[in-house]
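Asks: structure for the following, please:
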Amino acid sequence: MRHPYEAHRSFIRPAWAARETWRILVMIVSFEIVFAVSPTIFSAFLPSDAAVNAFYEGTTAFGTLAQFASFGISAIGFLVLLRLLHGRRFWSLIGPAHAAKRDLIRVGRAVAIWLLVFEFLPPWINLADLAEVRDFGVWASLIPLALVAVLIQVGTEEMIFRGYLQQQCACISESPWVWMVLPSVMFGGLHFWNGNGAAEGTIWAIWATALGIACADLTARTGNLGAAIGLHMANNVFALLVVGVQGWPSSGLALFLYPYEDPALYAYGIEALLSPWIVFQLLTMLTTVLIMWLAARIALRR
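Replies: Coordinates of the predicted model:
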């Protein structure tokens, strides 16, 4: 019987030539610097102060698109570091181009269909509670740009966590705890700062860790990043395009907008994690990750 992760062996092969631990550590530290300065570099190319302000606020369509597109600066910096420290190029992180494109489309489409189905299930959006419903024609016209911007953002994250880190960690140990779980925990930890407080940040971190594990599993099964990018991209596109809160970051592309609320109202302490409603919220989010992963497995037939 074929091992489910047989394709993973060929996927990690490009990392074997320069697999020393010190290279990974230097790469991580150097990329953190690149990532920190990327918004400043990106904003330097914007045409006006108004555009720069919109970029940093992320509450308009332009601002949200610009924030996601700015990940391209980080991607370029990462690829330069990869070349300098490992002598590797872009496609060594992605896997076979044809297979990656095929799996991205299959999984992205399958996960998007399931997420669309969920949108029609209760609890339904109560239009009376909304502050704004954006013009449908304008909103629909922005979807292609949103897909490109999200592909840049998701592609960058997958290239780093399920590409580089998964490959390099697999060269250190064959244990999934090392090459699957460790990069996913790192990925999840970065999402802690998406929350408005310790409790919400922890929920974000746990959810993102689970998403990372799902994407790592798909990458190991297929031997390329296409499936992971497809799942991650479908998730992020729906998160951006459907529901947002007025005045909150990354709300510029949402069709339905709830009235502005002070984010400090959601800055719950870590003790709130024991609250039934937060436990329910976390379980719901994890169940969604599980369903997306199953949809991807069915689409791939693996």
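Asks: all contacts plus neighbour counts: C-alpha atoms, from now on.
Replies: Will do.
Asks: count of neighbours near Gln166?
Replies: Applying other C-alpha atoms under 10 Å, we find 29 residues neighbouring Gln166.
Asks: to check against the first, give me the structure of this:
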Amino acid sequence: MSLTGIPLSYEPLVAPARPRRQIWRTLLGLAITGAVYFGWMVGLAMLAAWYQGVPFDRLLYRVATGADPWGMILLLGGFLGGWIGVWVAIRLLHRRRLGSLLGRAPAVLRDFVTGVVILALIGGGLTLVMMPMLPPLTLRPDVPVWLAFLPLALLGVLVQTGAEELLFRGYLQSQLAARFVRPLIYLTLPAILFGLAHYNAEERGADAWLVVGSTALFGLIAADVTQRTGNLGMAWGLHFANNVLAMLVLSVTGALNGLALFEAGTLAPDMARPLLVADMLVTVAVWAVCRLWLRRR
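Replies: Okay, the predicted model is just below:
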């Protein structure tokens, strides 16, 4: 523990936030990021609608549902606006470099790979164990098309997960840690906001709040490994591997499935909730392995 009350491992991300740690700056930074992201997404959709010669509202629907490959690519590409928004906010309001939110490049790369491997092995393995709980899987009929889109899709997921980690764990968490010091605030608040950002009552119905809880749990785990590693690499790697499995390999919810290789049939009404609980248990298991790995190295 440092003299400031922040774990020494977390100091590299928190120290650059201290000179301009006022809450008004952080709130304004979030607003700037949101505005830039929204503007980028709308501009990208307008350009795509013009290029494809389709009505703007129809293009927006394709992007929002992610039901076809190009709709998913545009949705993921829109998150580049999140990167730009955070960069604009930290330059204007905090005089910080983008690298100060990420950590040292070699450590980021090392921990990113570690996070991907841990989630792929533990999360993927436990997902296979839960396969009997799922409806029969369907292999998409156009596998060559899936393979053709795969490199661009992987880059898109890298951008999307990186943008979310940069905002919630990189920017918001470090600014709150510099201002409040208490882990209950700087770890929990970004995780709750991360969960609320995934609230979708129209799609998930009665389970919408359970999805928020599941996502917030992942956010809390990502926050913990971020403060213990002093960089975004492991959290980003866990997030990337999780979304690759959910978006590009196996779609269970039926949403954002335009790039999924396998799709599960319609879930019975009484199966969605047990699967969400099981997913939360898998997340805790992945976190336990991450903590064990960090303790041993």
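Asks: so who does the one residue sitting closest to the centre of the second structure touch?
Replies: Nearest to the geometric centre of the second structure sits Thr161, at 3.9 Å (C-alpha atoms, centre = their mean). Going by C-alpha atoms under 8 Å, 6 or more residues apart in numbering, Thr161 of the second structure touches 236, 239-240, 243.
Asks: do that again at 6 Å, thanks
Replies: Phe240 (C-alpha atoms under 6 Å, 6 or more residues apart in numbering).
Asks: that one maps to what in the first structure?
Replies: Residue pairing (TM-score structural alignment): Thr161 of the second structure is matched to Val154 of the first structure.
Asks: where's that match, which helix or strand?
Replies: helix 143-158 (DSSP states H and E).
Asks: what's the average distance of that helix to the second structure?
Replies: The superposed helix 143-158 of the first structure is, by mean C-alpha distance after the TM-score superposition for the first structure, a mean 1.1 Å from where its aligned residues fall in the second structure.
Asks: after that helix, next one along is what?
Replies: Heading C-terminal from helix 143-158 of the first structure, the first helix or strand you meet, by DSSP H and E, is helix 166-172.
Asks: which part of the second structure matches that next one?
Replies: The alignment of helix 166-172 of the first structure onto the second structure (TM-score structural alignment) covers residues 173-179.
Asks: for the second structure, which segments count as strands?
Replies: Counting by DSSP state E, the second structure has strands at residues 137-139, 250-251, 262-264.
Asks: what about Ile73 of the second structure, neighbour count?
Replies: 21.
Asks: likewise the one 4 residues further on?
Replies: Using other C-alpha under 10 Å, Gly77 of the second structure has 22 other residues around it.
Asks: looking for the alignment partner of it in the first structure.
Replies: By TM-score structural alignment, Gly77 of the second structure lines up with Ala69.
Asks: now do the contacts for its match.
Replies: Ala149.
Asks: pipe the strands of the second structure into CSV and attach mean neighbour count per row.
Replies: CSV is the format used below for the strands of the second structure (neighbours: other C-alpha atoms under 10 Å):
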stretch, mean neighbour count
strand 137-139, 14
strand 250-251, 22
strand 262-264, 20
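Asks: out of those strands, nearest to Pro12 of the second structure?
Replies: Among the strands of the second structure, strand 250-251 comes nearest to Pro12 of the second structure, with 36.9 Å by C-alpha to C-alpha.
Asks: and the closest one, what does it pack against?
Replies: strand 262-264 (3 or more C-alpha pairs under 6 Å, 6 or more residues apart in numbering; DSSP states H and E).
Asks: the strand it packs on vs the first structure, average distance?
Replies: Compared with the first structure, strand 262-264 of the second structure is 3.0 Å away on average (mean C-alpha distance after the TM-score superposition for the first structure).
Asks: what sits up against that strand?
Replies: Under the criterion C-alpha under 6 Å, 6+ apart, residues 135-139, 249-252 lie in contact with strand 262-264 of the second structure.
Asks: of those residues, which is the nearest to Leu150 of the second structure?
Replies: Using C-alpha to C-alpha, the contacts of strand 262-264 of the second structure come closest to Leu150 of the second structure at Val249, 10.3 Å.
Asks: out of the contacts of strand 262-264 of the second structure, flag the one nearest to Tyr61 of the second structure.
Replies: Checking those against Tyr61 of the second structure by C-alpha to C-alpha gives Ser251 as the nearest, at 19.0 Å.
Asks: aligned to that closest one, what sits in the first structure?
Replies: Per TM-score structural alignment, Ser251 of the second structure is aligned with Gly244.
Asks: show me what contacts its match?
Replies: Taking C-alpha under 6 Å, 6+ apart, we find Gly244 of the first structure in contact with 251, 254, 257.
Asks: rebuild the contacts of strand 262-264 of the second structure as JSON lines, extending it with distance to Pro151 of the second structure.
Replies: Converted to JSON lines, those look like this (distance: C-alpha to C-alpha, whole Å):
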{"residue": "Pro135", "distance to Pro151 of the second structure": "28"}
{"residue": "Pro136", "distance to Pro151 of the second structure": "27"}
{"residue": "Leu137", "distance to Pro151 of the second structure": "23"}
{"residue": "Thr138", "distance to Pro151 of the second structure": "22"}
{"residue": "Leu139", "distance to Pro151 of the second structure": "19"}
{"residue": "Val249", "distance to Pro151 of the second structure": "13"}
{"residue": "Leu250", "distance to Pro151 of the second structure": "17"}
{"residue": "Ser251", "distance to Pro151 of the second structure": "18"}
{"residue": "Val252", "distance to Pro151 of the second structure": "22"}
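Asks: what is the nearest of those to Leu126 of the second structure?
Replies: Distances from Leu126 of the second structure to the contacts of strand 262-264 of the second structure, taken by C-alpha to C-alpha, are shortest for Leu250, at 13.7 Å.
Asks: tell me how far that closest one lies from Gln22 of the second structure.
Replies: Distance of Leu250 of the second structure to Gln22 of the second structure, computed by C-alpha to C-alpha, to the nearest Å: 43 Å.
Asks: likewise Leu150 of the second structure?
Replies: Distance, Leu150 of the second structure to Gln22 of the second structure, by C-alpha to C-alpha: 42 Å.
Asks: could you do Phe262 of the second structure as well?
Replies: Distance, Phe262 of the second structure to Gln22 of the second structure, using C-alpha to C-alpha: 47 Å.
Asks: aligned partner of Asp111 of the second structure in the first structure?
Replies: Match for Asp111 of the second structure (TM-score structural alignment): Asp103.
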